[in-house]
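Enquirer: just to be clear, the model below is a prediction. Sequence and coordinates:
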Amino acid sequence: MSRVLPSLIALLVLASHSAHSLTPDGLSLLSLKSAVDQPPGGTAFSDWNEDDPTPCRWTGVSCANVSGDSDDDPRVVGLAVSGKNLRGYIPSELGTLVFLRRLNLHNNNLYGPIPEPLFNATSLHSIFLYGNNLSGPLPPSICDLPRLQNLDLSNNSLSGALPEGLGSCKQLQRLILADNRFSGQIPAAIWPAMENLVQLDLSSNEFTGSIPPEIGKLKSLSGTLNLSHNHLSGEIPKALGDLPMTVSFDLKSNNLSGEIPQTGSFASQGPTAFLVNPLLCGFPLQKPCKNPAQPGSPSTGLNNSQATDSGSRKGLSPGLIILISVADAAGVALLGLVVVYIYWKKKDTNSCSCTGQTKLGGGGGGGGGCRAAARICIFPCLGGSGNREDSEMEDAEKSERSNGEGKGGEGDLVAIDRGFTFELDELLRASAYVLGKSGLGIVYKVVLGNGVPVAVRRLGEGGEQRYKEFVAEVQAIGRVKHPNVVRLRAYYWAPDEKLLISDFISNGNLASALRGKSGQPSSSLSWTTRLRIAKGTARGLAYLHECSPRKFVHGDIKPSNILLDTELQPYISDFGLNRLISITGNNPSSGGFIGGALPYFKPQPEKANNYRAPEARVPNSRPTQKWDIYSFGVVLLELLTGKSPELSPTTSTSIEVPDIVRWVRKGFEEEVPLSDMVDPMLLQEVHAKKEVLAAFHVALACTEGDPEVRPRMKTVSENLERIGT
């Protein structure tokens, strides 16, 4: 009451002087001015004049004509006074702004509780109060706001338990409560109702108890589920594996225990997701569980080289049988296809490189395939013969092949990076998951014996006569070393099989981050993150153009070829593959299987032409660096607008520019407000308006119709680096 009384008195005094001029919305806003103190020289309210007839021209205030309002005057729909170092409290009079939609007071020094009367402003859909010193509990009435979509209260001093009433926030898309003092157990009943929740961050609080399995029902979740730096205990619920495959976990720095589940979305998590939980064990951590025979253990699931002997003596345990049955019925079909494939491919040989397995059939002529004993043969009998009696001969052949003088008659695994070593047998016995399949080959995630995941791309079976050309091309790709380009580590060549082994980037690609699993706009990427992705991609592409051994042309820049790690750093992938595909001389996606591979990610379909330059659509044209620059410009526009390139079906010639380019250019020509073109997610970061505008100009320069007018990629990268510095 002591805080509210001064603002009421101030309002009464102001009303006595300006009752005939300033609107009621303006009087409510002046309560904020009277409730806070500005630092010396502060200008946050320099033009907030009580003598004005309307507050709609005040700094930080947005107005609009509201349908259904009996008054013709515009009403206040947005209030953004952030980063001004204001010290004071949030006045409850702001709750009288019944048409207020966006409240943005972040990064100030506001203290005290969040006033419950604030939620009388029932039009609110976005509340950003992070970076203050607010205290007290989270008001239970917050979900009285029927349209609430974005709630960011992070980096405050809020405390107490999460109210059960949060389950009534059915429209909520982003709930960010990190860096507070919330305590108690995380309520279980609130999550099933939040079917629209995209982002959940409860990190750096004081939550105790177990992780509710009900969180696994958040089917719209994307990005990172962040529960790190709390006091959570107990086992990780297997139900979290039901979350979308694109979700990354951050569960580090808790007191979790037991074995990490291996189902569903757990398959795509890296070890950093589970660090600083001393009692956790199992893959992907390097700490094995005490009972390796327990279902779901890393040593279970067809990776143990001793499983053949133990299986022959004791048989499969009931737990292992249940695990294999439940994992995926499709595995049986895949195994059958592997057997048939191997039989017909290798029927002219009686040897098999799948160590620890027996040959199908008897005698010298028939049995080229492998019968799975206790593990599944990952790659179909690579190399022709499984054993070499003379290691010196093997080293000599490797040296001969690395010099481009080999004939390629027998398969060999060649490491391009000397610091990246593993044996062919280790690759054959590793667990694998299908990542994707396209005209550039089938891609698998393969986890080696040391726990390191790699990406393996199967290129195809042809090109026996072009071995030297293949090796020269692969060696050129392998010499590309840049922090924003996927690193090629090794390759395998045989007349009937070609594989590329590269780093595995664990967090999906930009297409999924922008559009989600459904392909619809559902991004939670902040402007800072998008700018970092754009800068990193530009640096990597500039390196390929200017500094790489071949001065590569990528030829297919698009979001699905920009991979993201757990820190959302970008990596350009798939460069140089078109040339290798032409060397192999066939379509690699038409055949080939990895036994036991379980698909865990299906890339979103994209229309490749939407990212191509106009001149790239002319038949028989050769790729140029200007193509890449245009494609990068389209990707940058997609980051800025949140829209896919195909805004509507094209109706003219095949060389028409993508709709997003014409739409943005028309918007600038007609002086459409920036807020009507930019992704609504970026409107939260008001301070970034100038940066967003500068990025638009870079994108428009990249997408000029005349390729000669487009800047070099080096210039594009330099211009982006200046933004935000």
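Expert: Okay, I see it.
Enquirer: alpha carbons only for contacts and neighbour counts from here, please
Expert: Will do.
Enquirer: Q625 versus P113, what's the distance?
Expert: Separation of P113 from Q625 (CA to CA, to the nearest Å) stands at 56 Å.
Enquirer: which one of these two is surrounded by more residues?
Expert: Using other CA atoms under 10 Å as the criterion, P113 and Q625 rank with Q625 on top: 21 against 17.
Enquirer: pretty sure the more buried one contacts V553?
Expert: Yes. Counting by CA atoms under 8 Å, Q625 touches V553, with 5.4 Å between them.
Enquirer: between the two, which contacts overlap?
Expert: H545 (CA atoms under 8 Å, 6 or more residues apart in numbering).
Enquirer: run the chain-centre distance for the longest helix seen in the chain.
Expert: Assignment by DSSP state H gives helix 527-546 as the longest helix of the chain. What separates the centre of helix 527-546 from the centre of its chain is 16 Å, taken as CA atoms, centre = their mean, to the nearest Å.
Enquirer: which helices and strands does the very next helix or strand once past it pack with?
Expert: Toward the C-terminus, helix 527-546 is succeeded by strand 562-564 as the next helix or strand (DSSP states H and E). With contacts defined as 3 or more CA pairs under 8 Å, 6 or more residues apart in numbering; DSSP states H and E, the packing partners of strand 562-564 are helix 510-515, strand 570-572.
Enquirer: can you pull the buried residues of strand 562-564?
Expert: For strand 562-564, a neighbour-count test (16 or more other CA atoms under 10 Å) marks I562, L563, L564 as buried.
Enquirer: on the three-state scheme, A432 is what?
Expert: strand (DSSP: H, G, I helix; E, B strand; the rest coil).
Enquirer: now the helices for the stretch 551-700 of the chain?
Expert: 577-584, 625-641, 659-669, 689-702 (DSSP state H, counting those that start in this stretch).
Enquirer: right, and those helices - which one's nearest S233?
Expert: S233 sits nearest to helix 625-641 of all the helices of the stretch 551-700 of the chain, at 38.5 Å, using CA to CA.
Enquirer: and the angle from that closest one to helix 659-669?
Expert: 70 degrees (axes from the mean of the first three to the mean of the last three CA atoms, to 10 degrees).
Enquirer: show me what helix 625-641 is packed against.
Expert: By 3+ CA pairs under 8 Å, 6+ apart, helix 625-641 packs against helix 527-546, helix 659-669, helix 689-702.
Enquirer: let's have the ones you listed in CSV, adding distance to T725 and mean neighbour count.
Expert: Output for these, formatted as CSV (distance: least, CA to CA, whole Å; neighbours: other CA atoms under 10 Å):
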stretch, distance to T725, mean neighbour count
helix 527-546, 11, 22
helix 659-669, 25, 16
helix 689-702, 10, 19
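Enquirer: any idea how far S34 is from V4?
Expert: 11 Å.
Enquirer: put this beside the first:
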Amino acid sequence: MAKEAATNHNSHPTTILLMLLAACFVVATCRGETDAEKLLKFRNSLTTSNGGDSALKDWEESPTPCTNDTQNWTGVRCSRGIVIGLRLENMNLMGMIDVDTLSRLPGLRSLSFINNSFDGPMPSVGKLTLRALYLSLNKFTGEIPSDAFAGMDQLKKVHLARNHFSGQIPKSLAGLQKLLQLNLEGNSFQAKIPDFPLAHLTLLNLSYNQLVGRIPDTLSNFDATSFQGNKGLCGKPLEACKSSISKKTILIICTVAGATLALAAIVAFSCTRGNNSKTSEPIIVNETQETKALKKYGANNYHDMGQNEIQSSDCYFVNSQNDEISKLHFVNNDREIFELNDLLRASAEVLGSGSFGSSYKAVLLTGPAMVVKRFRQMSNVGKEDFHEHMTRLGSLSHPNLLPLIAFYYRKEEKLLVSDFVPNGSLANLLHVRRAPGQAGLDWPIRLKIIKGVAKGLAYLYKEFPGVTLPHGHLKSSNVLLDNAYEPLLTDYALVPIVNKEHAQLHMVAYKSPEFNQTDGVTRKTDVWSLGILILELLTGKFPANYLAQGKGANADLATWVNSVVREEWTGEVFDKDMRGTKSGEGEMLKLLKIGMCCCEWNAERRWDLREAVEKIMELKERDNDNEDYSSYASEDYVYSSRAMTDEDFSFSVAG
């Protein structure tokens, strides 16, 4: 027994050593792979087009990818020492995206492989818990499985543009309730567009695919550019869908058309005899032209369209029967006076219909062409107040304001008369399809336009110091351009006389973030409209939120610009039709920054008009070769929207 005890005692150290080694093995097994080891394994699945991996070589130079919020490895985004995003863009990467390994990174929320050389089918991203996915500008092919995005309830941004995907848009993608942005542009998606939830969707681009059928009603408020390049699509905002018509329906239409023609003949006869009747309310008898314009252009202002899109009317303003003859009141003493009957006898061309009412071009017998705007949403203002306000507007004199010439008052209807501007509006030149070979607006002209707008707006602020919204309806269709491309602001200072309910439903100022949040506007609200106008001028994109009525219309253009600036920088921001930019890119960048600062979501942090105008007036057509423009590309100048407070916007790769 004593010998056995001694033997056990002598072997005890060896036993303890073996036990310690076994314990260390167990601990190592339980610890598992670190984020660094997982990322290095993921890197091994990648190659580059030149056969190397130099873009990610620094992944071996530091033992850990993250130190708190600091990234140690290229393309790795960190938060509190955890890997939360990969931004491996413009690296010529190819090979297989090892989703299984990425799925073992518990904090991964954003993934971006923009502008690489990945090909093959869509990666199985459904295994990841992502909020943002960017796979644009690669070579992925084939159909995306219908359930590819099933269960990805936190996904907010999906960018798959300019690949070679085909087949239907996955139904699971359309079912993402928190989706903010979707870009499928430049693929070969086919069939119909599924319905998408609209609770949060602010950016949509389905252009240049092979989609067919009617655009869902839930997407009809997006701009037409979101759907361009799909020959088989129809419905708002594109042309109306054609439907098959039965023989019975054709017979009914022909009968109604015949009756309409007969009525038109009677009306035409009355046009030639209407000059002898008495009037207090001008009436347009040829409403067919207006109907055409409304059907074709919806709620656009008359300057939104090309002037040669609508043919001249052969009819005239005529007079309604009334014993009282009202007077045309002139507020500009420098102009030739004409009588109301001169205006009523003028040949009338329907120019279009805006949110306030219809507009007509009236060519007087003496020669000059005038624009007559009819307003029916000013019935709450009394005659004396209306006369006083119109007289105030008539006293304004500035080279960047379209002057008011005269006005006409009835309780139910008002007419405002101004000069006709043949060059149309900024919206017309930016967004109406040009003839083949016709050049777009170059950078010097766009700079000239925005400087003129800023000067006109500053003048209004000086002349109306006690008015909250000196303009209130600043948008590209209310910026007219003379033959020298000098801008003329119109529809300004109308907020005090427009019915409040109508103003809040239709005027641009009431689509601002502050009205959406607090039901109120401030002296900085016009600055927000100026910022949107700047972004529209630089990007060539129409602010689709202007088409939405009432409260809740988000600043979608500013959101898009912010996203692109954070993700792709200026390459995708500026309008490709803008010529003469090589020597002015730095100045364009400055104007982009100004636009972002004017579009700050929080009105307290937004620039005031004085600061915005000063910065705009400092801009030049050509860059200063000695100036460093790199700071203007930093995230310090990224537009800050309400959505930026969301958790997934806390790191740049998620936008």
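Expert: Everything's here; your move. Every value quoted in this text rests on a predicted model; they were computed, and no experiment measured them.
Enquirer: could I get the helices of the stretch 551-700 of structure 1 as JSON lines with distance to L29 of structure 1?
Expert: Below are these laid out as JSON lines (distance: least, CA to CA, whole Å):
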{"stretch": "helix 577-584", "distance to L29 of structure 1": "59"}
{"stretch": "helix 625-641", "distance to L29 of structure 1": "31"}
{"stretch": "helix 659-669", "distance to L29 of structure 1": "33"}
{"stretch": "helix 689-702", "distance to L29 of structure 1": "24"}
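Enquirer: nearest to R57 of structure 1, of these?
Expert: Among the helices of the stretch 551-700 of structure 1, helix 689-702 comes nearest to R57 of structure 1, with 18.0 Å by CA to CA.
Enquirer: would you tell me which one of the helices and strands packed on strand 562-564 of structure 1 is buried the most?
Expert: Mean neighbour count (mean count of other CA atoms under 10 Å) peaks for strand 570-572 among those, with a mean of 27.
Enquirer: what secondary structure does the residue nearest the centre of structure 2 sit in?
Expert: Centroid check for structure 2 by CA atoms, centre = their mean gives L557 as the closest residue, at 2.9 Å. Secondary structure of L557 of structure 2, reduced to three states by three-state DSSP: helix.
Enquirer: thinking it is in contact with I532, fair?
Expert: Yes. Counting by CA under 8 Å, L557 of structure 2 does reach I532; the two are 7.1 Å apart.
Enquirer: ok, T355 of structure 1 to C702 of structure 1 distance?
Expert: From T355 of structure 1 across to C702 of structure 1, the span is 53 Å (CA to CA).
Enquirer: before we move on, what about Q199 of structure 1?
Expert: 32 Å.
Enquirer: K468 of structure 1 too?
Expert: 37 Å.
Enquirer: same check on I583 of structure 1?
Expert: For I583 of structure 1, the distance to C702 of structure 1 - CA to CA - is 32 Å.
Enquirer: what does L108 of structure 2 align to in structure 1?
Expert: With TM-score structural alignment as the criterion, L108 of structure 2 lines up with L100 in structure 1.
Enquirer: that match: what's it in contact with?
Expert: Per CA under 8 Å, 6+ apart, neighbours of L100 of structure 1: V76, V77, G78, L79, A121, T122, S123, L124.
Enquirer: now, these that are in strands?
Expert: V76, V77, G78, L79 (DSSP state E).
Enquirer: make JSON lines from those residues and add distance to L337 of structure 1 and neighbour count to it.
Expert: Converted to JSON lines, those look like this (distance: CA to CA, whole Å; neighbours: other CA atoms under 10 Å):
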{"residue": "V76", "distance to L337 of structure 1": "65", "neighbour count": "24"}
{"residue": "V77", "distance to L337 of structure 1": "61", "neighbour count": "22"}
{"residue": "G78", "distance to L337 of structure 1": "60", "neighbour count": "20"}
{"residue": "L79", "distance to L337 of structure 1": "62", "neighbour count": "20"}
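Enquirer: which one of the helices of the stretch 551-700 of structure 1 lies closest to C169 of structure 1?
Expert: Here helix 625-641 is closest among these (CA to CA), at 27.2 Å.
Enquirer: name the surrounding residues that touch that closest one.
Expert: 514, 530, 534, 538, 545, 553-559, 611-613, 615-616, 644-645, 660-661, 677-679, 692, 695-696, 698-704, 707-708, 710-713.
Enquirer: what's the answer for stretch 381-400 of structure 1, then?
Expert: For stretch 381-400 of structure 1, using CA under 8 Å, 6+ apart, the contacting residues are 342, 349, 351-355, 369-370, 406, 410-412, 414, 494, 497.
Enquirer: please enumerate the helices of the stretch 251-400 of structure 1.
Expert: Secondary structure of the stretch 251-400 of structure 1 (DSSP H, counting those that start in this stretch): helices at 307-314, 318-327, 330-345, 391-402.
Enquirer: list the buried residues for the first one?
Expert: By that I understand helix 307-314 of structure 1. A307, T308.
Enquirer: ok, the third one next?
Expert: Counting neighbours by 16+ other CA under 10 Å, one finds that the buried residues in helix 330-345 of structure 1 are G331, L334, L335, L337, V338, V339, Y341, I342, Y343.
Enquirer: return the residue of structure 2 aligned against A178 of structure 1.
Expert: Going residue by residue (TM-score structural alignment), A178 of structure 1 aligns to E185.
Enquirer: burial measure for its match, as a count.
Expert: Neighbour count of E185 of structure 2, defined by other CA under 10 Å: 23.
Enquirer: which SS state does it fall under?
Expert: E185 of structure 2 - assigned by three-state DSSP - is coil.
Enquirer: what distance do you get for it to E239 of structure 2?
Expert: Distance from E185 of structure 2 to E239 of structure 2, by CA to CA: 20 Å.
Enquirer: same thing with L86 of structure 2?
Expert: Taken as CA to CA, the span from L86 of structure 2 to E239 of structure 2 is 41 Å.
Enquirer: again with Y485 of structure 2
Expert: Following CA to CA, the distance that separates Y485 of structure 2 from E239 of structure 2 is 31 Å.
Enquirer: give me the number of residues near the aligned partner of I90 of structure 1 in structure 2?
Expert: By TM-score structural alignment, I90 of structure 1 lines up with I97 in structure 2. A total of 20 residues lie near I97 of structure 2 under the criterion other CA under 10 Å.
Enquirer: list the contacts of I97 of structure 2.
Expert: F42, S45, L46, P123.
Enquirer: can I get the helices and strands packed on strand 562-564 of structure 1 in CSV with distance to L427 of structure 1?
Expert: Formatted as CSV, those follow (distance: least, CA to CA, whole Å):
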stretch, distance to L427 of structure 1
helix 510-515, 28
strand 570-572, 24
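Enquirer: looking at these, which is closest to N205 of structure 1?
Expert: Nearest of these (CA to CA): helix 510-515, 26.4 Å.
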